[in-house]
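Asker: Next one to model:
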Amino acid sequence: MLEPIRPTIDEIEYPESDGEPMGESGIHVLAILHLLGALRYLLHQHLDIYVIADMFLYYEEGKPRSVRAPDVMVIKGVDASYERKTFKTWEEEAVPSVVIEVTSQATAAEDLTTKYYLYESLGVSEYFLFDPLEEYIQGQLRGFRLVRNRYTPIRVNRDGTLTSQELHARLQPEDYLLRVVDPVTNTPVPGLTEAMYETARAMARAEQEAQRAEQEARRADQAQAETERLKGIVAELEQRLAALKSSAE
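Answerer: So this is what the prediction gives:
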């Protein structure tokens, strides 16, 4: 009797998508995209920190069903210079340092149990839950930090923010967005849309400055030309005056 041929580990397929939407609603999608943009903006100088949203995270080699798609994850110690289709922990030899789930009443049970214990067992240093509609999390934000291989709740600051040691930043709920507060400037980091507007404004200012500089240069050239013209007139008058003096003598 012939034995069935089992696929080798190299032949096992790891899907890149399950066809499910990114978030529960448009609000959740916007919150996820804002976080992605803000965290990439904050960490763009770190070439070994990869920030991604809604990507399949495979955590067991040879088991394509061992997969999750965190809303946002921050992974340290990997090459951030290129984009991936999936993230396999055994290939990258790394797990996320931070996972943020934009949660809702519909996903609460899974976010607080299945994902909680999975991320804890994988060694994800910090796990945050952001409830943009405040359906079940008072204050919208809850966080956990890995201490001795177990998650411990992160204490809420007086201003309602949570401090992320891994991000070296504070997380601050604002309406349906989760703001990332820059510890240096103490101001919220712009998200993707805000960064685009900021870039457009900066380009407009640069264009205005360039036009102003061009106008000033043109005026300077005109002033220089006028000065040279006046010098010529003065020189001509001096020559005539000298000629008159010579003829008078």
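Asker: CA only for contacts and neighbour counts going forward, please
Answerer: Fine.
Asker: element containing the most centrally placed residue in the chain, please.
Answerer: Residue closest to the average C-alpha location in the chain (C-alpha atoms, centre = their mean): R40, at 2.2 Å. If you go by DSSP states H and E, R40 is part of helix 26-42.
Asker: what angle sits between the helix or strand following that helix and helix 26-42?
Answerer: Heading C-terminal from helix 26-42, the first helix or strand you meet, by DSSP H and E, is strand 49-53. With axes from the mean of the first three to the mean of the last three C-alpha atoms, to 10 degrees as the basis, strand 49-53 and helix 26-42 are set at 170 degrees to each other.
Asker: One more sequence to fold, the one below, so I can look at both together:
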Amino acid sequence: MTLSLDRNIVYPDSDGKPMADNTRQFRWIVLFKENLECLFADNPNVFVAGDLLWYPVEGSPDIRVAPDVFVVFDRPKGDRGSYQQWKENNITPQVVFEILSPGNTYKEMVKKQQFYDKYGVEEYYIYDPDRNVLTGLERENGILTFIEDITDWISPRLGIRFVLTDDTLKVYYPDGQPFLTTIELTQKAQQEKLRADQAQLQVNRTQLENDRLRQLLLQAGINIPDDYN
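Answerer: Here you go, the predicted structure:
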């Protein structure tokens, strides 16, 4: 006999906890979330979320976690109040990021690791910006296992590269471009637009000069074919 689940079960969209404890933690969460969005902007079947509750088990609203950032392949983009896995072809988020703050406890992080291990996360990255410590785990033989050397690590799923320097963590796109903050991305876009405008201005100036020379030649009785370069 198959029991039907109570359709009145509520899966809250919020756990009542703040997204971040401080500006540094928030800045890193946004850095990962926004750049991963950019990385997969052209792929309609990669869903990237930040601070979204993930419910892996239907009928169990108490089994949940809100990763700082997670990535799900083979799921469409779009708004969600929470990630209810049974409504998502039962696909587990493959990659999870947590950014530590002074308020995170060892017990809390162990419980999260156990949760991600139990429910099938493939890659789990933890960055402590205050101590500049990066920890990574990947699934091997069905178990999340610590990555021994992560100083120049490339994510198997994402293709991004982590470089841990003496001062900070640097993350690079598969093409070698660095992850940038929203301000840096805006500045880069403005610079690229300025370069494009300058290039177009030069093209326009060249065309005007060519037209002027053509007129002078015509006045001198010299006809230049239109397709002459």
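Asker: returning to what we had before: show me the residues around the equivalent of the residue nearest to the centre of the first structure over in the second structure that make contact.
Answerer: In the second structure, the residue equivalent to R40 of the first structure is E37, according to TM-score structural alignment. Contact analysis of E37 of the second structure by C-alpha atoms under 8 Å, 6 or more residues apart in numbering lists V48.
Asker: Now the lengthiest strand in the second structure: buried residues?
Answerer: For the second structure, the longest strand by residue count, based on DSSP state E, is strand 133-140. Using 16 or more other C-alpha atoms under 10 Å as the test for burial, strand 133-140 of the second structure gives 133-139.
Asker: Also stretch 37-45 of the first structure?
Answerer: Buried positions in stretch 37-45 of the first structure, judged by neighbour count with 16+ other C-alpha under 10 Å: 37-42.
Asker: CSV for those residues, including distance to S246 of the first structure?
Answerer: Shown next, in CSV, are the buried residues of stretch 37-45 of the first structure (distance: C-alpha to C-alpha, whole Å):
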residue, distance to S246 of the first structure
G37, 82
A38, 82
L39, 84
R40, 82
Y41, 79
L42, 80
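Asker: biggest helix in the second structure by residues?
Answerer: For the second structure, the helix that runs over the most residues, judged by DSSP state H, is helix 182-219.
Asker: Quick one: the residues in the first structure that that helix pairs up with.
Answerer: Here helix 182-219 of the second structure aligns to the first structure at residues 192-229, judged by TM-score structural alignment.
Asker: what's the mean distance for the matching stretch versus the second structure?
Answerer: Stretch 192-229 of the first structure: mean distance to aligned residues in the second structure after superposition is 1.6 Å, counting by mean C-alpha distance after the TM-score superposition for the first structure.
Asker: Give me the distance from that stretch to the chain's centre.
Answerer: Between the centre of stretch 192-229 of the first structure and the centre of its chain there are 30 Å (C-alpha atoms, centre = their mean, to the nearest Å).
Asker: ok so, going back, name the helices or strands packed onto the longest helix of the second structure?
Answerer: Helix 182-219 of the second structure sits against no helix or strand, with contacts defined as 3 or more C-alpha pairs under 8 Å, 6 or more residues apart in numbering; DSSP states H and E.
Asker: So what angle separates the directions of it and helix 23-39?
Answerer: Using the same axes, to 10 degrees: helix 182-219 of the second structure against helix 23-39 is 40 degrees.
Asker: how much space between the equivalent of S17 of the first structure over in the second structure and Q198 of the second structure?
Answerer: Taking TM-score structural alignment, the alignment pairs S17 of the first structure with S14 from the second structure. To Q198 of the second structure, S14 of the second structure is 48 Å away according to C-alpha to C-alpha, to the nearest Å.
Asker: buried stuff in stretch 74-91 of the first structure?
Answerer: Quick answer for stretch 74-91 of the first structure (16+ other C-alpha under 10 Å): 74-77, 80, 86-89.
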